[in-house]
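K.L.:
Model the structure of this input:
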Amino acid sequence: MTGLRALPTPVTARAHGKINLHLGVDDAGADGYHELVTVFEALGTPETVTLTPAETDSVEVVGKYAAAGIPLDERNLALAAVVAFRERTGWNGRVAITIDKNVPVAGGMGGGSADAAAALVAVAALADFEDRAVLAEIAAGLGADVPFALLGGIALGRGRGDHLSRVLSRGTHHWVLATSTGELSTASVYARVDELRQAGHGADAARLAEPQGVLTALAAGDVEKLAAHVHNDMTEAAVSLMPDIARVMEEGRRAGAHAVLLSGSGPTVGFLAQNAKHALELAVLLEASRGVREVVRTTGPAPGAHIVE
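P.N.:
Model prediction:
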C-alpha cells in the first residue's frame, strides 16, 4: 500500500547490575581518582533499554526502580552513551530511549552503568556498527563500571576498574541483596575512605595486590572458599556514614550467610548463599531487618550487554 510511512523499528538491549567480589582501593592520586583492583561479577538483575528512532532525543524511565530524581537529560548515562557514540562515529540519528529499571538506584550495583552499556549495544545495532573495540573505548569514557557492564560475566578490573581481563569461574553463585532505606553517594564514600586513612584507619599498601584467594576459589567453583576471601575496602567508610549497614550485615551473619559483602560503595549489601534453597531462607530472615527496604534474590554470573530479540 502506498502513501503510508513505515513505523520506526525499535532495538532493545539488556545489561546487568554487578557486585564486587573484591574491591581494593588505593589512596587518591594527584587527579583525585583512586586506583582500584577489583573482581566484578554481573548479577541477574537486568536493565533493559529500548531505542526507537525519533526526531529528537528523549528518555523515559519505567519499571520496578523508576524513581523521581533519575535524570532525563544528558546526565542520564543511557543518553550520554548515545551522544558519545554519535560523536565518535559520526552517526547522526536521534532516539527515544525507554529504560526498564530492575537494578536498585544508588545502591552500588552499577545500574546506570548497565543502562549505558545496553544503550551502546542498541545504538550500534541501529547504526549497523560492529566494532566492539570502539564500543569498549566509548564505554571507558562514560564511567568506570561501564566497560564491565558491556563485558559481563566475571572479570578482574584495574586502574579505575576499566582495564579488564576475564576470570575463569565455575558454577553459579546464589546471592541475596538487601537494598537500603537510605542512599550513599559514591563520591562521599570515597571521601570518607580518604578521611579514615588520614586518621590512621584502613588497609595497608597490600590493598592493590592480586586477589588470589578470590581468583582461586572462582576457578575451583568453591563457594565456601570464595566466601572466606571476598572483601571490600569501602566497607568501613560506608558504615561510618550509614550505621544501619552494619546492623543489616550482622543480621545476615546471624541468618547463616556464607559471606556478607558491601556492594561497591553501598549501601546495598550482598549475602552469598550455598544454593537456591539457602538463598530463600536468607531472604525470609532478612526481610524484617531494620534499615532494609527490600530483599532481592538473584544469581551470577550474568552475561554482558546484548541485543534482546
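K.L.:
switch to C-alpha atoms for all contacts and neighbour counts from now on
P.N.:
Will do.
K.L.:
helices or strands up against the helix or strand encompassing residue 60?
P.N.:
For residue 60, the enclosing helix or strand under DSSP states H and E is strand 58-62. Other helices and strands packing on strand 58-62, by 3 or more Cα pairs under 8 Å, 6 or more residues apart in numbering; DSSP states H and E, are strand 94-101.
K.L.:
For the strand it packs on, which helices and strands make contact with it?
P.N.:
Packed against strand 94-101 by the contact rule (3+ Cα pairs under 8 Å, 6+ apart) you find strand 34-54, strand 58-62.
K.L.:
Highest mean neighbour count out of these?
P.N.:
Stretch with highest mean neighbour count among the helices and strands packed on strand 94-101: strand 34-54 (a mean of 24; mean count of other Cα atoms under 10 Å).
K.L.:
following whichever strand or helix holds residue 195, which helix or strand shows up next?
P.N.:
Element membership for residue 195, per DSSP H and E: helix 186-198. Downstream of helix 186-198, the next assigned helix or strand under DSSP H and E is helix 212-220.
K.L.:
where do the helices sit along this protein?
P.N.:
Listed in chain order, the helices of the chain (DSSP state H) span 77-89, 111-126, 132-142, 146-151, 186-198, 212-220, 223-229, 235-241, 244-254, 276-286.
K.L.:
and of these, who's closest to residue 23?
P.N.:
Ranking the helices of the chain by their distance to residue 23 (criterion: Cα to Cα) puts helix 235-241 first, at 9.7 Å.
K.L.:
want to put them side by side, so please do this one too:
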Amino acid sequence: MEILLDRLANSVSNAEDLEGLTRPLLELLELVTGLESTYLTQIDEERGVQHVQYARNSSGLQIPEGLSVPWEDTLCKRALESEQMFTDDVSGCWGDSEAARQLGIKTYMSQPVRGINGGLYGTLCAASSQRVSTAASTTKVLGLFARLIAHQVEREHLLHALRSTNAELSSHALTDPLTGVANRRALILELRRRLAQANREGSMVEVAFVDLDGFKAINDQYGHESGDRFLVYIASRLSAGTRTGDLLARYGGDEFVIVTSHGDGQALRDRLEKITVGQYISHGVVIDYPGASVGLVSSAPGDTDAEALLARADTAMYAQKKARKAAR
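P.N.:
Below is the predicted model:
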C-alpha cells in the first residue's frame, strides 16, 4: 500500500494534463479494485451521449477508448440515479442496459466526476466480465481518484480561459479599436522585427506613410461620427490595396502606415494614392475625396531604428503633400 500511495503521489505531482493524470490513476484503480477494465468517461447530457475518454483493459473485457453510447442506456446513469455505485450482479440489477449486455459486464462500480459548480463532467468507472467482490473502502478510493480528476479538469478549463483572455487582451493591445487594423505599438514592434530580419538576409523593408489630406475639414463639416466612418472606409480601401505579408497600421488620427518587403517602390505609392481617391457615401453623407498623400522610403543596410525609418517616411509624405498642392 505504501508503494501504491507513492505512485499515486508521483502521478498527481508530475501530471501535466488530464491524460497524464488519468492513465496512472486507471492503472492504480485496476490494482485496488481487481477489475479488468478501468476507464474515464465524458458525458454530454445535452446530446445524450457518453464517451469513453481514456481506458485501461487488462484482460478479456474490453472497453475501447473512443466508444460512444447513448447516455440513457448506460450503467453510469443508472448508478447515479439509484445512488448504487457498486454491484457484482449487473444483469440482476440493471438488466435493461443493452450496452452492458453487449460488453458482458457483470461487476461494475463508478463515481461521478463533477466540476466546482457541481456540473457533471463524466464518470470514473471500473468493470469486469466476472463477479468480483470488493471492500467498501474501494469505493472511497474511487471517489478520491474522481475528485483528483475533477480538479485537473477544472484546472485545464481555467488555464484555457486564461489563455483565451490573454490572447484577447493581447489582440486589443495591438489593434486599433476603430478600424481594426494594427495600432502604432504593433507597427513599431513589427517594423523592428522586419528590420532585424532584413539585416540578416541582406534585404530591405519599405515603409509607406499615408496622410489623409483634408480630413480635418471632413470632421468639421460632417461631424466626428462621419469622420470615424470615413477612417474605417479608408482603412478597408488601404487593406484591399496591400499584398500578402504586408502590414497595415493606423499610426495616428488620420495617418496610416504600410510596411512591405515586396519591393514595389513607386508602384506601391501610386497604388495607395489611387486607391484612396473616390466618392464616399454613408448615412446621407457624400464625400468626393481627392486622395491621400503617400510618402515612401526604403531601409538601408544596417538600419535598426524603426522610429527613425518612420520619421523619414513622414518627411517623404510631407514632400509629396507639398508637390500635390503645387500641382493643383
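K.L.:
TM-score for the pair, please.
P.N.:
Remark: TM-score between the superposed chains equals 0.22 [TM-score structural alignment, normalised by the length of structure 1]; 94 aligned residues with a Cα RMSD of 5.0 Å.
K.L.:
what's the closest of the helices of structure 1 to residue 158 of structure 1?
P.N.:
helix 146-151 (11.2 Å).
K.L.:
rewinding a little: so which elements touch the helix holding residue 195 of structure 1?
P.N.:
helix 235-241.
K.L.:
in the helix it packs on, what counts as buried?
P.N.:
Judged by neighbour count using 16 or more other Cα atoms under 10 Å, the buried positions of helix 235-241 of structure 1 are 235, 236, 237, 238, 239.
K.L.:
Out of the residues you listed, which comes closest to residue 59 of structure 1?
P.N.:
Nearest to residue 59 of structure 1 out of the buried residues of helix 235-241 of structure 1 is residue 238 (Cα to Cα; 31.3 Å).
K.L.:
Skipping its backbone neighbours, what lies nearest that closest one in space?
P.N.:
residue 189 (5.8 Å; Cα to Cα, 6 or more residues apart in numbering).
K.L.:
Can you give me the distance of that neighbour to residue 77 of structure 1?
P.N.:
The gap separating residue 189 of structure 1 from residue 77 of structure 1 is 21 Å, by Cα to Cα, to the nearest Å.
K.L.:
try residue 47 of structure 1
P.N.:
The gap separating residue 47 of structure 1 from residue 77 of structure 1 is 12 Å, by Cα to Cα.
K.L.:
any residues in contact with both of the two?
P.N.:
Common contact partners of residue 47 of structure 1 and residue 77 (Cα atoms under 8 Å, 6 or more residues apart in numbering): residue 115.
K.L.:
about what we covered before: could you check the angle the helix holding residue 195 of structure 1 makes with strand 34-54?
P.N.:
180 degrees (axes from the mean of the first three to the mean of the last three Cα atoms, to 10 degrees).
K.L.:
neighbours of residue 7 of structure 2, just the number please.
P.N.:
The number of residues packed around residue 7 of structure 2, counting by other Cα atoms under 10 Å, is 15.
K.L.:
Which neighbouring elements make contact with the helix or strand harbouring it?
P.N.:
Residue 7 of structure 2 is located in helix 2-14, with elements delineated by DSSP H and E. On a contact count with 3+ Cα pairs under 8 Å, 6+ apart, helix 2-14 of structure 2 meets helix 18-33.
K.L.:
Surely residue 48 of structure 1 is in contact with residue 60?
P.N.:
No. Using Cα atoms under 8 Å, residue 48 of structure 1 makes no contact with residue 60, being 12.0 Å away.
K.L.:
who touches the helix holding residue 7 of structure 2?
P.N.:
20, 21, 24, 25, 28, 148.
K.L.:
Now do residue 173 of structure 1: how many residues are near it, please.
P.N.:
The burial count for residue 173 of structure 1: 20, using other Cα under 10 Å.
K.L.:
Can you give me the distance of it to residue 273 of structure 1?
P.N.:
8 Å.
K.L.:
contacting residues for the closest residue to residue 61 of structure 1 other than its chain neighbours?
P.N.:
Using Cα to Cα, 6+ apart and skipping residues adjacent in sequence, the residue nearest residue 61 of structure 1 is residue 99, 4.8 Å away. Residue 99 of structure 1 is in contact with 47, 48, 49, 50, 59, 60, 61, 62, 63, 115, counting by Cα under 8 Å, 6+ apart.
K.L.:
closest to residue 220 of structure 1 among the residues you listed?
P.N.:
Nearest to residue 220 of structure 1, judged by Cα to Cα, of the contacts of residue 99 of structure 1 is residue 47 at 29.7 Å.
K.L.:
I'd say the closest one and residue 18 touch.
P.N.:
No. If you go by Cα under 8 Å, residue 47 of structure 1 and residue 18 don't touch, sitting 11.2 Å apart.
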